[in-house]
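A.B. asks: Provided below are the primary sequence and the corresponding predicted coordinates.
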Amino acid sequence: MSTGTSGSRRRARRTSKRPSTTLAERWTVVDGVDVFYRESPHPPSGAAAMMHVHGFGLSGRYLLPTAERLADDFHTLVPDLPGFGRSGKAPGALDVPDLAHAAARFLDDRGIERVTLVGNSMGCPVICEFAHLYPDRLDRAVLVSPAGGIYNQPLRRAMGQISRDGTREPARLMRVVTPDYLRFGVPSTVRMFKALTQYPSLERMLALHIPTLAVLGDRDPLMPGAERVQEVAGQTDNHVLIAKIEGAAHAINFSHSGELAHMIRLFMADRPIVDDPDSPGHARLYEIHRGSQHPPARED
């Protein structure tokens, strides 16, 4: 649990800098590993829990623009999973199921039984595996720019996709993610890439039986085209709602936080995915597929 004194002075030194977020920055210990996380400082009474799950090689820092916008509506948590960001390393190399178990253990530590998970990139396979391992603990899933599988193989191809994406993201994103990539290191990158691309991401996503929102950017080089995604989604009668944000690349949680937060609020309320009337002139967002088993959109 998190409130013991072991390591508290060391963690205090590491958190003495000016906070980089309006969320509270905290530490806990899960299975002997120091885990850094951010949390709504004053979540609304009875608010549903919503945890944001970061991508490959990164910390949760780049997810904060979206998470902060939702913190007044949900009990918001943004951890650095073990082995990533400021959190300590777990013994042994982690794969996607290991990270799903780590997410569940973190929620256990925080006393949260049921949760909505919002992931970006690698965070989406982690969410799909969480749904497979802990189906009774997941209320809803939001899969933003889901990565992994054959479209990102081999490593050379994935590196080219990531390079092209870098030119399409806001320049300020590099200042956020570069320290994370350097900290993660080359050996961890190679191991995690192998685990991620071998994971059956598509099969797990199509097997989901909870309301699921998949969000795509039309400028994302790591994703197949929207038409292919829609074709695949149409092969199963599931709960997946697919929406697109025009002008967005891969790191939507950072680059288009206003549009994404608006979309998530609509999804959580079972409302149609439409543009935010309070943000005229921003990127257009709209549905491209709604599974027949997905809750019907409420028009009221």
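C.D. replies: Received the coordinates, thanks. As the structure is a computational prediction, the values presented were derived from the model and not from experiment.
A.B. asks: CA atoms for contacts and neighbours, from now on please.
C.D. replies: Noted.
A.B. asks: stretch 213-224: which residues count as buried?
C.D. replies: The neighbour-count check on stretch 213-224 (16 or more other CA atoms under 10 Å) flags 213-223 as buried.
A.B. asks: so how far is the first residue of it from its last?
C.D. replies: Length of stretch 213-224, first residue to last, CA to CA, to the nearest Å: 17 Å.
A.B. asks: hmm, who's touching that stretch?
C.D. replies: With contacts defined as CA atoms under 8 Å, 6 or more residues apart in numbering, stretch 213-224 is touched by 141-147, 151-152, 158, 161-162, 164-165, 168, 225-226, 240-250, 252, 267.
A.B. asks: this is the comparison structure:
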Amino acid sequence: MVSRTVSTVRLRGHTLRLHSSPGPTGSTEPPFVLIHGIGMSHRYLDRLHTELTATADTYAVDLPGFGPNPAPGPTLSVEDYAAVLLDLLAEAGAAPCILVGHSMGAQIVTAAALRDPARVRGVVLIGPVVDRRRRSVWRQAAALGHDSLRELPSANIIVLTDYVRTGLRWYLKALRPMMEYRLEAAIRAVECPVLVLRGSRDPVAREPWCRELAEAAPHGSFTEIPGQPHVAQQGAPGAVADAIRVFLAGHRSGVGDHSGPEPEHPTS
């Protein structure tokens, strides 16, 4: 059983929660930091959290306004979330690290890597949003509805209950910055290695969009988890963790050029 410590932290006037698990004794691998998407919390990252702890110290963050955290008064931009995340990493001593973001979390980890490159050794974007060809609230809502038909019941339960806990008011406040953030432009300036990862049945983060992001990143790679929808880390946490490890090992050994074929990863 993986041990976890939960800390409540106040930074920049906002409340965050940090869920921490130690990796193997003596590990020199950089820690993983997991960032959830809009309306969500650490809970749908729990299975991936457990898998990654086999390699290194692993942290999952509940951002301001999400999970049990009170909603801030003003609307926060993607860059605001990135700033408070970086402050949290500094306080926890969790940098330099590998940032792993799902959905809107992919925007936040990208913004963090741009804001303070020295604290970020690699970035993993799982199911990144928002596809520039589908930058419409209604199209995103339709894709999420479609995706819910493909998700595991456990994923749908977590998503629904987290959405209810977040509340409509704060969800809508966070929605506008998410829709306005141009990930396709930001990713071009990220200096560290970037892995863009999607489930092969994800109707939200479609293949052309994800490949475009991987090709735009100076050191980008792309891979798919076969048979998985948007919340790939819930249905196939082992395969997602393996894909991340393969990606990081490739960059350590000087391979993993985004122009080459991406590795095959088993399902779990």
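C.D. replies: That came through fine. Only a predicted model underlies this, so the values are computations on that prediction, with no experimental measurement involved.
A.B. asks: need the TM-score between these chains.
C.D. replies: Scored against TM-score structural alignment, normalised by the length of structure 2, the superposed chains reach a TM-score of 0.87; 258 aligned residues with a CA RMSD of 2.6 Å.
A.B. asks: what do we get in structure 2 for residue 251 of structure 1?
C.D. replies: Applying TM-score structural alignment, one finds that residue 251 of structure 1 aligns to residue 231 in structure 2.
A.B. asks: about what we covered before: and the furthest pair within the buried residues of stretch 213-224 of structure 1?
C.D. replies: Within the buried residues of stretch 213-224 of structure 1, 213 and 221 form the most distant pair, 19.9 Å apart (CA to CA).
A.B. asks: which strands or helices does the host helix or strand of residue 87 of structure 2 pack on?
C.D. replies: Here residue 87 of structure 2 sits within helix 78-92, counting by DSSP states H and E. For helix 78-92 of structure 2, the elements it packs on are strand 5-11, helix 104-115, judged by 3 or more CA pairs under 8 Å, 6 or more residues apart in numbering; DSSP states H and E.
A.B. asks: JSON lines for the ones you listed, including distance to residue 51 of structure 2 and mean neighbour count?
C.D. replies: Formatted as JSON lines, the helices and strands packed on helix 78-92 of structure 2 follow (distance: least, CA to CA, whole Å; neighbours: other CA atoms under 10 Å):
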{"stretch": "strand 5-11", "distance to residue 51 of structure 2": "16", "mean neighbour count": "13"}
{"stretch": "helix 104-115", "distance to residue 51 of structure 2": "19", "mean neighbour count": "26"}
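A.B. asks: so how far is the helix holding residue 87 of structure 2 off the chain centroid?
C.D. replies: 14 Å (CA atoms, centre = their mean, to the nearest Å).
A.B. asks: can you check stretch 258-269 of structure 1 too?
C.D. replies: Distance, centroid of stretch 258-269 of structure 1 to centroid of chain: 14 Å (CA atoms, centre = their mean).
A.B. asks: buried ones in that stretch?
C.D. replies: 258-264, 266-267.
A.B. asks: OK, contacts around the residue most central in space within structure 1?
C.D. replies: The structure's structure 1 has its C-alpha centroid closest to residue 119; by CA atoms, centre = their mean the separation is 1.7 Å. Taking CA under 8 Å, 6+ apart as the contact definition, residue 119 of structure 1 lies against 52-55, 127, 142-144, 146.
A.B. asks: in structure 2, what residue corresponds to it?
C.D. replies: Match for residue 119 of structure 1 (TM-score structural alignment): residue 101.
A.B. asks: residue 149 of structure 1 touches residue 203, doesn't it?
C.D. replies: No - between residue 149 of structure 1 and residue 203 there is no contact, the gap being 10.0 Å when judged by CA atoms under 8 Å.
A.B. asks: which of those two has more residues huddled nearby?
C.D. replies: Shown here are residue 149 of structure 1 and residue 203; by other CA atoms under 10 Å, residue 149 has more neighbours (19 against 11).
A.B. asks: from residue 201 of structure 1, how far out is that one?
C.D. replies: 6 Å.
A.B. asks: report how many residues lie close to the residue in structure 1 that residue 168 of structure 2 lines up against.
C.D. replies: Matched by TM-score structural alignment, residue 168 of structure 2 corresponds to residue 186 in structure 1. Residues lying near residue 186 of structure 1 (other CA under 10 Å) number 12.
A.B. asks: what of residue 232 of structure 1?
C.D. replies: Neighbourhood size, residue 232 of structure 1 [other CA under 10 Å]: 12.
A.B. asks: contact partners of whichever helix or strand it is part of?
C.D. replies: The secondary structure element spanning residue 232 of structure 1 is helix 226-233 (assigned by DSSP H and E). Applying CA under 8 Å, 6+ apart, the contact partners of helix 226-233 of structure 1 are 206, 216, 218, 240, 242, 244, 288-289, 291.
A.B. asks: for these, pick the one with the most neighbours.
C.D. replies: Neighbour-wise, the contacts of helix 226-233 of structure 1 (other CA under 10 Å) top out at residue 240, 29 neighbours.
A.B. asks: ok, that residue - contacts?
C.D. replies: By CA under 8 Å, 6+ apart, residue 240 of structure 1 lies in contact with 206, 208, 211-214, 233, 289-291, 294.
A.B. asks: mind putting the buried residues of stretch 213-224 of structure 1 in a markdown table, secondary structure included?
C.D. replies: Listed next are those as a markdown table, based on DSSP: H, G, I helix; E, B strand; the rest coil:
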| residue | secondary structure |
| --- | --- |
| 213 | strand |
| 214 | strand |
| 215 | strand |
| 216 | strand |
| 217 | strand |
| 218 | coil |
| 219 | coil |
| 220 | coil |
| 221 | coil |
| 222 | coil |
| 223 | coil |
